[in-house]
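Asker: just to be clear, the model below is a prediction. Sequence and coordinates:
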Amino acid sequence: MSVRRLDHLRGRVMEGLAPSARTVSARRPLRSPRRWALSYSPTALAAFVAMFGLAFIAPLGSKGALLFLVAGMGLVATRLGDTLGALRREWLIVLVTLWCVMSFAWSDYTSLTMRHGLQLLLTVMIAVAIGYRVAPLTFIKIVFATSAMAGLASLLFGRDRSDGLGYLGIYASKNALADASSLLIIVALAVLVDRRLSARWRLPAVMGILLGGLLLVMGQSSGALVSTLVVVLFFGVLVLLQRLTPSMRLVAIVLTLVLAGAAGVMLSLISDQLARMFLDLTGKDITLTGRTDLWAIALAEIAERPMLGVGFQAFWVHGQPIAEQLWADFGITTRTGFHFHNTLISNAVEIGVVATAVQTLVFWGALLSCLGWAIRSPSAASVFFALFMARLFLLMWIEVVYFYQFSVATAIIIVAICYGHRFRPGKRPR
């Protein structure tokens, strides 16, 4: 048989086998049932428990603080060397915190100042550990989850004020509820704008905005309502800037500053009418419900001890003569939850002018860093920190917003400072 004949027969045999081979290859192998596996990061879990403790510290009290300390110090201890290195890099905020601790030496309430100062130091240490070990997007998810849980708890298990002038939720005051509600709105907006996040995050973010808005209105806090509205408008400006080229951003920012200056001059001409309108809308008197009287007393205290202050959290103390008189004058029967309604003035009373100036420098530096980060690299994290810091900047003139122990706001500010240093232009994140 010729070679050509053998090749022909071999081709016929292979042609006959081809359909069955295709049939075999077309059969899909049996797949095992899909298994759902729960994966988690111990670092993220510890950060979540810590922030959960702070978010629920109002109803849980010391148990919430204990949750924060156990989870947070566990985070610090697992990589102590890295945490100490991060604290060295954030030496300025650590220095101010140590000043608060050392103020026990000249405080009239030594043990109280030392205890609160050490609590602030632990809060700063844990927040720095979170800022250097938790990814920004993970931290935003944690803040959103804990804020949403606190919002739901306030709606389902909250209560009204005894005088009927506002809703308290799970908090001790309507201002605390308003701050938590505003935080929920801000973080939900940041999550909603990040297109990298899936619908399982963005849809709850819409619900978070509605829930936060509802609680904000129920709380009837005029300052929180106004500041949140301004922040939402600022959010629109950030979104617009993100869509422009770098050169157009610069032009837009310059034009905005010019227009803002012109608007400031025009508004100053009708300041009396605007002040009267604001007071009518908010129901406050010309002293802003006694704030101007408080400021006068605080400035007198600063004049007596301008460099050292009275000691960290050593003014609003039971038995302190001026504090007792102010509580009586303003009808604060609980003798708690009262302050000078101005961050710079209040902090200067406690720790002196120089330390307050350093605090302010740190805070404003973090504010500018977060704004630049949001414009340069928009994301859920950068937008959130920019909005959060902008809101605190608006409130610091009429409220006390930093730095104090076991506080969600203080923890977020410290984390913002860390992220601002880690994600500066041309610098690789640590």
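Answerer: Looks like it arrived, so ask away. Quick caveat, the model's predicted, so the values are computed rather than measured.

Asker: rest of the way, CA atoms for contacts and neighbours
Answerer: Noted.

Asker: now for Asp285: which residues touch it?
Answerer: Contact analysis of Asp285 by CA atoms under 8 Å, 6 or more residues apart in numbering lists Leu279.

Asker: secondary structure class for it?
Answerer: coil (DSSP: H, G, I helix; E, B strand; the rest coil).

Asker: the stretch 101-250 of the chain: helices as residue ranges?
Answerer: Ranges of helices in the stretch 101-250 of the chain, per DSSP state H, counting those that start in this stretch, are 110-133, 136-157, 174-193, 199-219, 222-242, 246-269.

Asker: and the contacts of the last one?
Answerer: The contact list for helix 246-269 (CA under 8 Å, 6+ apart) reads Leu241, Leu274.

Asker: can you give me the buried ones in that helix?
Answerer: In terms of neighbour count (16 or more other CA atoms under 10 Å), helix 246-269 has its buried residues at Arg249, Ala252.

Asker: ok, back up a step: okay, the helices of the stretch 101-250 of the chain, which one's buried deepest?
Answerer: helix 174-193 (a mean of 25; mean count of other CA atoms under 10 Å).

Asker: closest one to Ala46 among the helices of the stretch 101-250 of the chain?
Answerer: helix 110-133 (9.2 Å; CA to CA).

Asker: what is the closest one packed up against?
Answerer: On a contact count with 3 or more CA pairs under 8 Å, 6 or more residues apart in numbering; DSSP states H and E, helix 110-133 meets helix 62-78, helix 80-89, helix 91-102, helix 408-422.

Asker: among the helices of the stretch 101-250 of the chain, which comes closest to Phe340?
Answerer: Per CA to CA, nearest to Phe340 of these: helix 174-193, 14.3 Å.

Asker: need the helices of the stretch 101-250 of the chain in TSV with distance to Leu17, can you?
Answerer: Compiled in TSV, the helices of the stretch 101-250 of the chain are given as follows (distance: least, CA to CA, whole Å):
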stretch	distance to Leu17
helix 110-133	61
helix 136-157	57
helix 174-193	58
helix 199-219	50
helix 222-242	62
helix 246-269	65
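
Asker: nearest to Arg305, out of those helices?
Answerer: That would be helix 110-133 among the helices of the stretch 101-250 of the chain, by CA to CA, at 16.4 Å.

Asker: check which helix or strand covers the nearest residue in space to Leu371 that is not next to it in sequence.
Answerer: Distance criterion CA to CA, 6 or more residues apart in numbering; nearest residue to Leu371, sequence neighbours excluded, is Ala386 at 5.0 Å. Assigned by DSSP states H and E, Ala386 falls within helix 380-395.

Asker: identify the residues contacting that helix?
Answerer: 136-137, 139-140, 183, 186-187, 189-194, 223, 227-228, 231, 234-235, 238, 366-367, 370-371, 373-374, 401, 413, 416.

Asker: what do you get for stretch 356-370?
Answerer: 92-93, 96, 344, 347-348, 382-383, 385-386, 389-390, 413, 416-417, 420, 424.

Asker: ok, second structure coming up, stack it against the first:
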Amino acid sequence: MRSLTYRGDGKLSVRWRTIEWWGAGICLLLQTGAFFPLLMAGPVGELSDAGKAKLRLVSLPVYAFTLLILSQNVRPFLIALARNVPLQLLTLLPLASVVWSVSPSTTLRRAIGLLFSILLAYVLAIRFTPRQLLLLLMIVIGVCIVASLGAVVALPSYARTPTDGTIRGVFLTKNTLGWYASVLALICGVIALDGSMGYRKTALALLVASLACLAGSTSMTAIIATTSAACVYVIYALLPKVRGVVRVVYVLVVIQTAVLILVVMHEYLVPLLTALGKDATLTGRVPLWELVDAEISRHLLLGFGFQAFWTEGNPLAWAIWNKVAWMPPHAHNGYRDILLSFGVGGFVLFCGVVMRAVHQGAVLQCREPQEGWLWLNVFLIMVLVMNLTESLFLNQNDCIATMFATAIIMFSVCAPVRADQIIRYSPVAEPDFAPPLSPATNESNP
């Protein structure tokens, strides 16, 4: 697809679709947290309050682009809203929690940031197909991973963590590098196995780079998530091939196996780590979770307000920080942080949104596997696994949280309303939803 065209007066003009591709890519790049935070923090890797305030300005172009694209796609945006009412309730809950928040100003500011992140997710969901989004993310995250490897050679004082020498690349922490290396490994693996998009060699090269960064970061969360993604990929790839009663049995076996693994991990993980000579506290997470669970039980109904607990103005947070002898910025568990923010009511709503998305994604994968739903399903599960030891749900101005919301929205937009009906990303069947770049023609050429 040509990005530049000549108008009738002989002057060059930029295609609107090119603006969408570049704008979406830059927005996601800014949300990864690459480059700017590390440059402002320096080799030490610690941001001051003034630095954090300046970083918020980086989000302003993202907000402007989001509002611009939505203003040009009002009807599909409204239809997408109508097809996912539970997500709208979950999006409004942070704003409502200002009323009972222990830090209303912090909750309001972060809730507004989350609202714009969800709006960007709507832009991605209604203007890109799953396969186009796969290519876009390969480019965006690929730039970060390649730059991280380059920084290890050219700027080792920035690219390595001062305390232990692990690789953090162009990110502020090694864990962040590990997360994005894990996501890129999934994306490149899917493209390499597919082969129909025409980028197999590029995907294989980036796959090697992502695995190198994953190993260099030593992030166990990312390593476990990558391993889980490989297993889930096989499960979803086989799902369309089994039908009828066999499919029901297959799904039940998968669910029972997943539950069994979780039970075994809960009961035997700590003794196993102790026997292997590893840190049985999961780098301090286990004692932290015990203290967090006690606070959750005291505010079980509504919580403390959206992302209000882990603030310096909350004495309960200071009590935990003093007991664990470090200052975690969150509970290192996305599920516990939702309980801290919204209580049981918000947690049940969140679980409903996720379970609905998992079901819709599986239905789309079974009925239209050629449309690229496989990777979105695997990515959704991957993020759920990551949040067992990290906190990535409902984060404002965060690429992974935005893509998590995008997957949920895409599933709801295209999921069949009736048993015999399904909405495709097709310019013929659904002109208001379909991107001008058809997946059947030139999807791999932005």
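Answerer: Good, I have the coordinates. What you see is a predicted model; the values in this text were computed from it and never measured.

Asker: sorry, back to before: of all the helices of the stretch 101-250 of the first structure, which one is nearest Asp7 of the first structure?
Answerer: For those, the distance to Asp7 of the first structure is smallest for helix 199-219, at 60.8 Å, taking CA to CA.

Asker: show me what that closest one is packed against.
Answerer: Helix 199-219 of the first structure sits against helix 136-157, strand 167-169, helix 174-193, helix 222-242, with contacts defined as 3+ CA pairs under 8 Å, 6+ apart.

Asker: if we can go back for a sec, so of the helices and strands packed on helix 110-133 of the first structure, which one's packed in deepest?
Answerer: Among those, highest average neighbours (mean count of other CA under 10 Å) belong to helix 408-422, with a mean of 23.

Asker: how close does the residue nearest the centre of the second structure get to Gly346 of the second structure?
Answerer: Nearest residue to the geometric centre of the second structure (CA atoms, centre = their mean): Ile400, 2.2 Å. Going from Ile400 of the second structure to Gly346 of the second structure by CA to CA, to the nearest Å gives 21 Å.

Asker: how close does the aligned partner of Phe312 of the first structure in the second structure get to Ser196 of the second structure?
Answerer: Here Phe312 of the first structure is matched to Phe306 in the second structure, going by TM-score structural alignment. Relative to Ser196 of the second structure, Phe306 of the second structure is positioned 43 Å away (CA to CA).

Asker: got the contact list for Gly212 of the first structure?
Answerer: Taking CA under 8 Å, 6+ apart, we find Gly212 of the first structure in contact with Gly151, Ser181, Ser182, Leu184, Ile185.

Asker: one more pass at 6 Å, please.
Answerer: Ser181, Leu184, Ile185 (CA atoms under 6 Å, 6 or more residues apart in numbering).

Asker: could you do Asp194 of the first structure as well?
Answerer: If a contact means CA under 6 Å, 6+ apart, then Asp194 of the first structure has Ser379, Ala380 as its contacts.

Asker: once aligned to the first structure, how far is the helix ranked longest in the second structure on average?
Answerer: Determined from DSSP state H, the single longest helix within the second structure is helix 334-367. Taken over the aligned residues, the distance from helix 334-367 of the second structure to the first structure averages 1.8 Å (mean CA distance after the TM-score superposition for the first structure).

Asker: what's the angle from that helix to helix 85-96?
Answerer: Per axes from the mean of the first three to the mean of the last three CA atoms, to 10 degrees, the angle that helix 334-367 of the second structure makes with helix 85-96 is 160 degrees.

Asker: chain center to helix 334-367 of the second structure, what's the gap?
Answerer: 14 Å (CA atoms, centre = their mean, to the nearest Å).

Asker: and the angle from that helix to helix 373-386?
Answerer: Going by the same axes, to 10 degrees, helix 334-367 of the second structure makes 160 degrees with helix 373-386.

Asker: now do the buried residues in helix 334-367 of the second structure.
Answerer: By 16+ other CA under 10 Å, the buried positions in helix 334-367 of the second structure come out as 334-344, 346-347, 349-350, 353-354, 356-358, 360-366.

Asker: which residues sit in contact with the counterpart of Met410 of the second structure in the first structure?
Answerer: Mapped onto the first structure by TM-score structural alignment, Met410 of the second structure lines up with Tyr419. Applying CA under 6 Å, 6+ apart to Tyr419 of the first structure gives no contacts.

Asker: so Tyr419 of the first structure versus Ala355 of the first structure, what's the distance?
Answerer: 23 Å.

Asker: just His8 of the first structure next, same as before
Answerer: The gap separating His8 of the first structure from Ala355 of the first structure is 97 Å, by CA to CA.

Asker: against Val13 of the first structure, how distant is the match of Met410 of the second structure?
Answerer: For Tyr419 of the first structure relative to Val13 of the first structure (CA to CA), the value is 70 Å.

Asker: alignment lookup: Leu392 of the first structure to the second structure.
Answerer: In the second structure, Leu392 of the first structure lands on Val383 (TM-score structural alignment).

Asker: any idea how many residues pack against that match?
Answerer: Counted with other CA atoms under 10 Å, residues neighbouring Val383 of the second structure total 24.

Asker: same check on Asp7 of the first structure?
Answerer: Asp7 of the first structure: 11 neighbours (other CA under 10 Å).

Asker: residue in the second structure paired with it?
Answerer: Checking with TM-score structural alignment, Asp7 of the first structure has no match.

Asker: confirm that Asp7 of the first structure sits in a helix.
Answerer: Yes. Counting by three-state DSSP, Asp7 of the first structure is found in a helix.

Asker: nearest residue to Phe35 of the second structure other than its sequence neighbours?
Answerer: Using CA to CA, 6+ apart, the closest residue to Phe35 of the second structure is Val170 (5.2 Å).

Asker: and what of Pro59 of the first structure?
Answerer: Spatially, and ignoring its direct neighbours in sequence, Pro59 of the first structure is nearest to Ile170 (6.0 Å; CA to CA, 6+ apart).

Asker: so who does the counterpart of that neighbour in the second structure touch?
Answerer: Correspondence of Ile170 of the first structure to the second structure, assessed by TM-score structural alignment: Val170. With contact taken as CA under 6 Å, 6+ apart, Val170 of the second structure is in contact with Ala34, Phe35, Ser148.
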